[in-house]
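Asker: Show me how the following folds:
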Amino acid sequence: MNAPAAMDWSSANQQLLAAEFARLRALLDSSDAEDERMRGAELRAAMSAPPAIDTLAQLFELSDFERDLLLLVAGVEMDARLGPLCALANGQAGRPWATFGLAMSLLPSAHWDALVPSEPLRRWRLLEVDESSGLASGRVRMDERVLHYLAGLNHLDQRLQPLLSPLPPPGLMCRAHAAVSAHACSHLQRDGARPRTILLAGDDPQGQQDVAADIARRLGVAVYCLRAVDIPATAHEQAALATLWQREAVLLGSALLIELRDDESKTLERFVERLGGLLIIASRAPIALDGEAFIVERPDVPEQRRLWREALGQRGDELAPSLDSLAGQYRLGARRIASIAARLGAELDLAELHRACRADAPSMSELAQRIEARADWDDLVLPEAQRRILQQIAVHTHHRLTVHHDWGFAEKSSRGLGIATLFWGDSGTGKTLAAEVLANTLGLVLYRIDLSAVVSKYIGETEKNLRRVFDSAEELGAILLFDEADALFGKRSEVKDSHDRYANIEVSYLLQRMESYRGLAILTTNHKAALDSAFARRLRFVVHFPFPDQVQREALWHGVFPAATPLEPLDYRKLANLSVPGGTIRNIALGAAFLAAEGGTAVGMRHLLRAAHIEAGKRDKPISDAETRGWV
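Answerer: Here you go, the predicted structure:
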């Protein structure tokens, strides 16, 4: 017989299947199958890679009988001539399909245990038997995914497509993550045939995906991602999913990455016990599972600076002096940096980069309120000592990268790198205004934390909310303003019950996050003495906002009205006799402006007197005649 002409693998695979089906037809009608067997051998020898049926038999360690049984069942679906022959052999025209009894009587080297549930054909759901007619007489069907594989089509099972997503090869990676993937591969190759599980813990989920993809690339396999929340809860469904995946892992040559978030570890543990092959589990906190564990955190500030320069290419060299602010302000992973740089292209400036970094960050709207920072230093009326401290806060925030990393302070200790600051003083003395000035000066976004949304009556929930606040704020590069902070950060109580114990844990968690927070966190309180002493030790700056004296109040009155406000002649010295802080002065000025607008006149002393009494009524603190003498 002439050797087959050279052809592509797909066409050769189809021809080999045709030859195999012809061999089975010959067996069914008691003809000589030797010619077709020889034809198959010649086709196989000429192929550039083994045919699908041979690869399948090797991957699942099938016997010759099991291999032929697969071909017989597939042939009924793919070769119209095989079905009638099976019906004839079954002795029933209405049963044109393969049965186990037919295979036992027809195929060489037959063995009864081929269809035992623990053996490959049924264990990996390559074949399924309709047992309603008995194991020997029931119709044997082939799973559609396996049928496609034999035909040369190797794609993810459609039942898994809603659950699994392929991970692309990694792009820009930080050096620490590349080192993790190299170490993990060394561990996997050293272990050989042992069960292989890699555990990745840390706060960079995209970085964990890149590490998983890089491990797969180094090992020459694909990798799919499954969210732990999508793992079914019941044992039966878990077993079915595990079987489907393990079959796919073999057919596709793929690893599995499971992404774990929050309280999904119990479901995960049961599911993982059913899995084999290369498994990578990514979580925020370390989990108690057997495997080789690695930490995958977002890159530190110097590494972020390097990633920005690499991602921006030539433009990165041009912007190099300004990239410190990007690296120091936002806590971004390598993939995020690469995405922003690619999206903006070559025509970009530093302001566009800042906007892009903020635009992609997670929302804090549920737990915090964004404050539009418009105030500047001229709006602050404070003693010179307090102004100097505020200016130092701005200096520390602006030069964090230089001092902490370039000059090595971060290497000596990771504690105390955050700029935790306390503003204390009576209400209305300018604490929030000072935070606005700092945000405006530094070009940062400012968020006021809604403590009523953060503090939860449910045990452990407050800690989760605090983590969300800090994590989101680090990505935004935000200044955090915890208003009236003593409500959450007051003196820790003695432990009397489980709620006291968890409340203390939450305060301890807050202290730890305040120390490690890379940005500026400002706490405001009216009562400095109410704060926990352990918390106070972790503050880098403490700024007292005193009640304004007569001179300061006069300056506040001079600056309270916008330039466009029509004013009658005002006696600022007499206005300063009113002993109220700056916040109250702003409220009185605003109230007077509305009174004047209603009357169609400029703002005058009479409007201010009336507004002052209205404001005093809100505070249930009447104004003395001496304070407003001579106003009208």
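
Asker: C-alpha only now, for contacts and for neighbours.
Answerer: Noted.

Asker: How are the helices of the stretch 1-150 of the chain distributed by residue range?
Answerer: 9-28, 34-46, 52-59, 64-78, 82-90, 100-106, 120-123, 144-150 (DSSP state H, counting those that start in this stretch).

Asker: Okay, buried residues for stretch 255-262 please.
Answerer: Across stretch 255-262, burial judged by 16 or more other C-alpha atoms under 10 Å covers 255, 256, 257, 258, 259, 260.

Asker: need the helices for the stretch 401-550 of the chain, in chain order.
Answerer: 409-412, 431-442, 451-454, 461-476, 486-489, 498-516, 533-536, 550-559.

Asker: Determine which stretch of those is the most buried.
Answerer: Most buried of the helices of the stretch 401-550 of the chain, by mean neighbour count (mean count of other C-alpha atoms under 10 Å): helix 431-442, with a mean of 22.

Asker: Need the contact partners of that one.
Answerer: 371-377, 380, 390, 394, 397-398, 423-425, 445-446, 479, 481, 522, 524, 545 (C-alpha atoms under 8 Å, 6 or more residues apart in numbering).

Asker: For it, what is the distance to the chain centroid?
Answerer: Relative to its chain's centre, helix 431-442 lies at 30 Å (C-alpha atoms, centre = their mean, to the nearest Å).

Asker: One more, so I can put them side by side:
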Amino acid sequence: VEGKATLLRARLDARVAATRAAGMNLPRLEQLRVRLELGAFEVDVLTLLIGATISPVIKEIFSQDVRLSSLGLSIGDVLMTLCPSFREQVAHRHAFYASSPLVQRSILIVVRGRVSSGAADLTSFSVGVDRRMIDWICGLDTEVGELIEGSNLYAPQTEFEHVVMPAETKALMLRTVESHAALQRWSRSHRSELSGIWDYGQGVTLLLCGPSGTGKTMTANALAKRLGKKLLLVNFDLAFGGGAGGSTSESQLTGLFREAELNDAVLFFDECEALFAQRGAGGSVALTTLLTELERHDGLVLLATNRPFDLDEAMHRRITAMFEFRKPDQEAREAIWEHHSAVGLPLAPDINLHSLAARYQLTGGLIKNALISALLLALGRSEGHPLLSEADLVEGCQLQMRGALQIQVFTDRAVVRGGSDALILPATVRARVKEIVQVEQARQVLQGAWGFHTDLHSEQPTSVLLVGAAGSGKTRVAEAIAYDTGKPLKRLSFAQLNAAAATMGNRSTRKDENAVQVFFADARLAEACVVIDDVPGVICFEGDDDDGASRSAMLKMLLQEMRRFPGVCILTVETTRHLSIYAHRLPSALIRSVRFVLELPLPTETERLRLWNALLPPAVPLASDVDLKEVARKYHFGGGAISAVLYRSAARAAMRRGEERQLQQADLMLVCEEEWEKTQSAVSEMVERSYV
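Answerer: Below is the predicted model:
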């Protein structure tokens, strides 16, 4: 028998050598032996256990032993079958230890105490091969996505040259991953010197962090393609986060790392927010397993998240390098537009991609969505010969801007309705608004490629002081700046901020905690445009009383945080007087802290008529006597008052029946009179407070 076995081994070795010499794919058991550096005994263990599972001949041999047929094979049975002497049996017990490559990777499944639950002898433990491994070795593959929800193994097609990111970051990332193979070869050649020092932890784990749509998934695909490997994509939240169907077990998690190793794949965990959140909440068995596997794994692992600040020390220790993905600047956006436009889309020849990149602050993912939206519009006009016009692309961009701004949810969030192109203001004022937007849009270029991020330069916030009477358009200007810069709006009045500070001061146990810091910290996390309304409460009424001192202290904290804020911060002042009349009363610290001072005049008659027409919904039924030109001439309202008048007038009309159920001139005039009286009372009160 031993002679036959020796002869068969020689024949198999010769066939493997011939297959390797011919450059053909090796048998999978041989691939596994090479990859895990298995010994001959470990290969025999796998062969025996797989044969006992799928071979009728071996099954028949073992079925003659009643004990084996009913209880399955134990480690002792395997040792006695493969090792003729007791000395060899003892020498090969290590193949079943928890630290052995087969058990560590869950290829062998060892179950304590086959005969008795209290048994402690290793030889009494049941042993078998993971069913997924049996299928893989025998060539009966099952896609990993069918076994673990939220996972997918595939060969990516994205070229790394198409990834748009700073050249330095791109070079560092490539250098890190392409040197990994050299690290592994060097470690093998110096194994004896490194024994006990580098026995594990020779893999590379990269953290890709940044907002959604900035290219993290695309980069993972491109890196795998560059390395000539498959990508095993795992949506962590879906598979492990307790979301829809998220119930992956510890063994399946270990199996993912084994799957990546067997297929020589890059392992990419996407949506890792659930991982970091659970670490902060005390962790779980699955997360502990993940940390252990990250340390054992010798391959490349990528983690993607938009919450890198949630990393704890245990996770941070396992990260080889972290790469931040920021929203693209204008130059990067233009490159993304050009890349997407070069894939055969039918674009009109007069499309200005430079203008689109400058105008709309979209990430790469949103630019792709904008192109799809534009293509749908073109197909709606002509399915056979669609042609994307610039108007289609503009509408697609506007859809993405509105969607991105609406989806962000945080405290004190305000709804943004449109950009600067929709403002009804004098041309000079609109030009100033566009200048403010351009300064903020240039931030990424200035602080990135042009080096204004160094310690020699302060944070340089885009700080704005908006001055004007009620109805002059301060709210719409703030919304337009937020819209054009692609940021959500975080809004609070100065009085609310002051009240929040008092409330927090009463309950806070930390001396350094205040409402202003919390407000700006939230705005940083949301990358929001900050608006503080009604600042005159501190400017016009400073005094020696406690309230005046409190407001003055609040202003100092506000200006301090504003100077450190890396974005747009808008302060609004409501007044009926010209700025030149009371400019000398403004605190000098306020003047030094703002970069732009913009005074908004009340709308002229022509602008008021445009506001009436713009704010009146087309679906409102109008009586024949409605004369908006007359209303605009008679009543000097701003946009807010006009909107309120239209709503209340339409409400009166909606409650009527029949032919009378339409907006009439009498409705408008009646409500306008009521609004005018209310406005005059408010103005009188403000003047009285200012001069008395």
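
Asker: residues near the closest residue to residue 539 of structure 1 other than its chain neighbours, how many?
Answerer: Once flanking residues are discounted, residue 539 of structure 1 sits nearest to residue 420: 5.0 Å by C-alpha to C-alpha, 6 or more residues apart in numbering. Residue 420 of structure 1 has 26 neighbours, counted by other C-alpha atoms under 10 Å.

Asker: List the contacts of residue 420 of structure 1.
Answerer: By C-alpha under 8 Å, 6+ apart, the residues touching residue 420 of structure 1 are 514, 515, 520, 521, 522, 523, 538, 539, 540, 541.

Asker: contacting residues for the residue mapped onto the last one from structure 2?
Answerer: By TM-score structural alignment, residue 541 of structure 1 lines up with residue 596 in structure 2. Contact criterion C-alpha under 8 Å, 6+ apart gives 436, 462, 463, 464, 465 as the residues in contact with residue 596 of structure 2.

Asker: Surely the fourth one touches residue 598?
Answerer: I take that to be residue 464 of structure 2. Yes: with contact defined as C-alpha atoms under 8 Å, residue 464 of structure 2 counts as touching residue 598 (7.3 Å).

Asker: between those two, who's got more neighbours?
Answerer: A side-by-side neighbour count of residue 464 of structure 2 and residue 598, using other C-alpha under 10 Å, places residue 464 first with 21 against 17.

Asker: Residue in structure 2 paired with residue 218 of structure 1?
Answerer: Checking TM-score structural alignment: residue 218 of structure 1 goes with residue 226.

Asker: Would you map the strands across the stretch 301-450 of structure 1?
Answerer: Shown for the stretch 301-450 of structure 1, the strands assigned by DSSP state E, counting those that start in this stretch span residues 368-371, 419-425, 446-449.

Asker: Dump those strands to TSV, plus distance to residue 90 of structure 1.
Answerer: Formatted as TSV, the strands of the stretch 301-450 of structure 1 follow (distance: least, C-alpha to C-alpha, whole Å):
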stretch	distance to residue 90 of structure 1
strand 368-371	73
strand 419-425	83
strand 446-449	76
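
Asker: Select, out of those strands, the one closest to residue 198 of structure 1.
Answerer: Among those, the nearest to residue 198 of structure 1 by C-alpha to C-alpha is strand 419-425 (35.7 Å).
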